[in-house]
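Enquirer: 3D model of this:
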Amino acid sequence: MSEAIDTLNVENLQKYLAARIADFGTIQECTKFAGGQSNPTFMVRTEKSRYVLRRKPPGLLLKSAHAVDREYRVMKALAATQVPVPRMLTLCDDDSVIGSMFYVMEFVEGRIFWNCALPERTPAERRAIYGEMVRVLAAMHTVNLEQAGLTDYGRPGNYFERQIKRWTEQYRASQTGTMPAMEKLMEWLPANVPADDGRVALNHGDYRIDNVMFHPTESRIVAVLDWELSTLGHPWADLAYQCMHLRLPPDAAIPGLGGLDREALGIPSEEEYVARYCELTGIKAIPNWDFYIIFSFFRIAAILQGVYKRALDGNASSKKAMDYGALAGPIAEMAVAMLP
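Expert: Below you'll find the model as predicted:
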């Protein structure tokens, strides 16, 4: 029997985890974390320690969505690399335990910043935080895939062609009405894919400031989180996706830096950020940058449409799902405004 999205079957969970995690103890509390539009995430506390549980939501789901098993695999593989991730403890694919697949990882102490303008930080801290963001992104994109055991983590062929096809299908599967901007993007993007340059790297798929955890007092990332959309793909997709988030309006449900004085804030400009990434990864420049940005807007619009559909179906992880989902149309229109 499936559990409600905000609750866990503690009795079943206790038996399962006590048999698989050494010195686990007795569950005292299970609390769902705020935020997160996809996979519900809980803090599980025993008298001995704290853990984080991340599960698939119950109910009917889009094909290939909510891949917590892929999250578990990639973070386990990255434990021996320069990419900071929590330690993975167990993966459960038996739906009878709590109603859906889940994994448990260590609880990491740190800070998550929900607003990319970092209003509570000083200019020097903001510059250091963004410097760390790009450093870790470059480290992710230079992971030795063979040594990490991830050579089969994605499919061969042009990454952007595959992604455009995938997110077009996902959008169609969650479509709730006609969105002219999305129709235009689904026409323009396949016709303007840059030639495949052969670059393949580990892609996070949702790399942004609220999906990384910083040290409690230092401007250092201690954990990269939310790997659900990760795959092998083109590294510049991750870079453009993060820069796309920074272009969004500061008053949107997903706040960005659009229109803000970055120099006064101490936050690098997009040009500076991209130049630093190029320096760290040993490349001179990124051609066709506008394509990657437009693709990123299209992709997040398709994702947000899925959030909106889940909200309508009563199957969304966050109470803000309707607000996030309502951004799909405006974001698609921003992308169309960039078309040549």
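Enquirer: Please make it C-alpha for all contacts and neighbour counts, starting now.
Expert: Fine.
Enquirer: I'd like to know how far the most centrally placed residue in the chain sits from residue 299.
Expert: Centroid-nearest residue in the chain, with C-alpha atoms, centre = their mean: residue 206, separated by 2.8 Å. Distance of residue 206 to residue 299, given as C-alpha to C-alpha, to the nearest Å: 10 Å.
Enquirer: what does residue 321 give?
Expert: Residue 321 is 17 Å from residue 299, by C-alpha to C-alpha.
Enquirer: what's the answer for residue 179, then?
Expert: Using C-alpha to C-alpha, which is the criterion applied here, residue 179 is 14 Å from residue 299.
Enquirer: To compare with the earlier structure, here is another sequence to fold:
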Amino acid sequence: MSDVSPGLDLTRLADWMPTALPGIAGEQLSARLIAGGRSNLTYEIGDGDRRWVLRRPPLGHVPAHAHDMGREYRVMSALAGTGVPVPATYALCTDDSVLGVPFYVMEKVEGTPYRTAAELTPLGPDRVRTISLRLVDTLVALHEVDPAEVGLADFGRAEGFLDRQVRRWSAQLAASRGRDLPAADELRDLLVANVPAQSAPGIVHGDYRLDNVLVDSSDRPAAIIDWEMATIGDPVTDLALLIMYQKLGRLSGGDVVSDSASAPGHLTEDEVRSRYRSRGGRDPAHWGFHLGLAAYKLAGIVESLHARHLNGTTVGAGFDRIGALTEPLLELGLTALRDH
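Expert: Next comes the predicted model:
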């Protein structure tokens, strides 16, 4: 590995690492950007035979609250020992003189973030089914954790969570839109008019899907990663987002968005929901609203990434095509609200 990674000053990092993790030979530090990240940047860094992972915000001007390294670091640290698989956390740096932004270093967990049906299909339908079953079971385990018992009672404000989610993603779309999207206004109005009562508060990952879970060689979840949108709120939103990702992946055929759910043996959308409930997950009442909100959220994320691509502040492949997903997502959201 070498210092060819945008957003990472390896010389300054090499000076800082020994102060945070004693025993590291900073002058031997090397790094590479791990491909696949569409928001915060993730790097593998090494010192001889040892490896770690470093996370920092994306390049360019971004809202600090949307890429809070301290929140990611805190929630993973809190979940250690709960049975929810997370990487071990080692050091959080809030000194901007090192990389210009806050960042943290965590364990490099061995595992595969399956993203495409092509990656899963060679495993065979039985193994794929096992992986997708365990994906749902791990989500249930996360939602069973009492935030207060792991020191996360103040990690988010549960009251009014769904209302705030609608407002947040409305603001995100408004800030990113550079084109006419009439379906966005229609979906927003329907969501505002149909906000339901919330389920009991729990830890929400905020972007739960198969390629945000590292799967080990025994087909077990080794670590949930990418906690940048984690908070305390209504956990049913995680389930709805997982299923909306499946819907979108089937529509896009693996172009830009993961189509892993298309692999033979993977749970269908109805089976995911049924498995979640049968294993003790919350009963997802008002399902149409939750699916509509999930589609609206993804549309906000996609449109923001599209805008950053146009501004030249993205790193990675596929951003030139991401903007084509916004309108299909909005239509999926409208359909969900009308049909459920």
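Enquirer: Need the TM-score from the superposition.
Expert: Overlay of the two chains. TM-score (TM-score structural alignment, normalised by the length of structure 1): 0.92; 331 aligned residues with a C-alpha RMSD of 2.0 Å.
Enquirer: picking that back up, contacts only, for the residue nearest to the centre of structure 1.
Expert: Applying C-alpha atoms under 8 Å, 6 or more residues apart in numbering to residue 206 of structure 1 gives the contacts 226, 227, 229, 230, 238, 241, 242.
Enquirer: Buried ones only from these, please, as a PyMOL command.
Expert: In PyMOL, this line selects whichever of the contacts of residue 206 of structure 1 come out buried by 16 or more other C-alpha atoms under 10 Å:
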select buried, resi 226+227+229+230+238+241+242
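Enquirer: Reformat the contacts of residue 206 of structure 1 as CSV; add distance to residue 311 of structure 1.
Expert: Shown next, in CSV, are the contacts of residue 206 of structure 1 (distance: C-alpha to C-alpha, whole Å):
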residue, distance to residue 311 of structure 1
226, 20
227, 22
229, 20
230, 23
238, 26
241, 24
242, 25
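Enquirer: Give me the number of neighbouring residues for the residue lying closest to residue 34 of structure 2 once chain neighbours are set aside.
Expert: Leaving aside its sequence neighbours, residue 34 of structure 2 sits nearest to residue 43 (C-alpha to C-alpha, 6 or more residues apart in numbering; 5.1 Å). Residue 43 of structure 2 has 21 neighbouring residues, counting by other C-alpha atoms under 10 Å.
Enquirer: Residue 43 of structure 2 and residue 7 of structure 2, how far apart?
Expert: 10 Å.
Enquirer: what's the answer for residue 227 of structure 2, then?
Expert: 20 Å.
Enquirer: Please apply the same query to residue 219 of structure 2.
Expert: 33 Å.
Enquirer: Residue 188 of structure 1 - how many residues pack around it?
Expert: 15.
Enquirer: ok, and it, which helix or strand is that part of?
Expert: helix 180-191 (DSSP states H and E).
Enquirer: List the contacts of the helix or strand just after that helix.
Expert: Next helix or strand after helix 180-191 of structure 1 toward the C-terminus (DSSP H and E): strand 201-203. For strand 201-203 of structure 1, the external contacting residues (C-alpha under 8 Å, 6+ apart) are 140-143, 145, 230-235, 237-238.
Enquirer: Tell me which two in those are the farthest apart.
Expert: The most widely separated members of the contacts of strand 201-203 of structure 1, counting by C-alpha to C-alpha, are 145 and 237 (17.6 Å).
Enquirer: Tell me which residues touch the alignment partner in structure 1 of residue 192 of structure 2, please.
Expert: Alignment note (TM-score structural alignment): residue 192 of structure 2 maps to residue 190 of structure 1. The neighbours of residue 190 of structure 1, taking C-alpha under 8 Å, 6+ apart as the test, are 161, 164.
Enquirer: What of the one 3 residues further on?
Expert: When the contact criterion is C-alpha under 8 Å, 6+ apart, the partners of residue 193 of structure 1 are 160, 161, 291.
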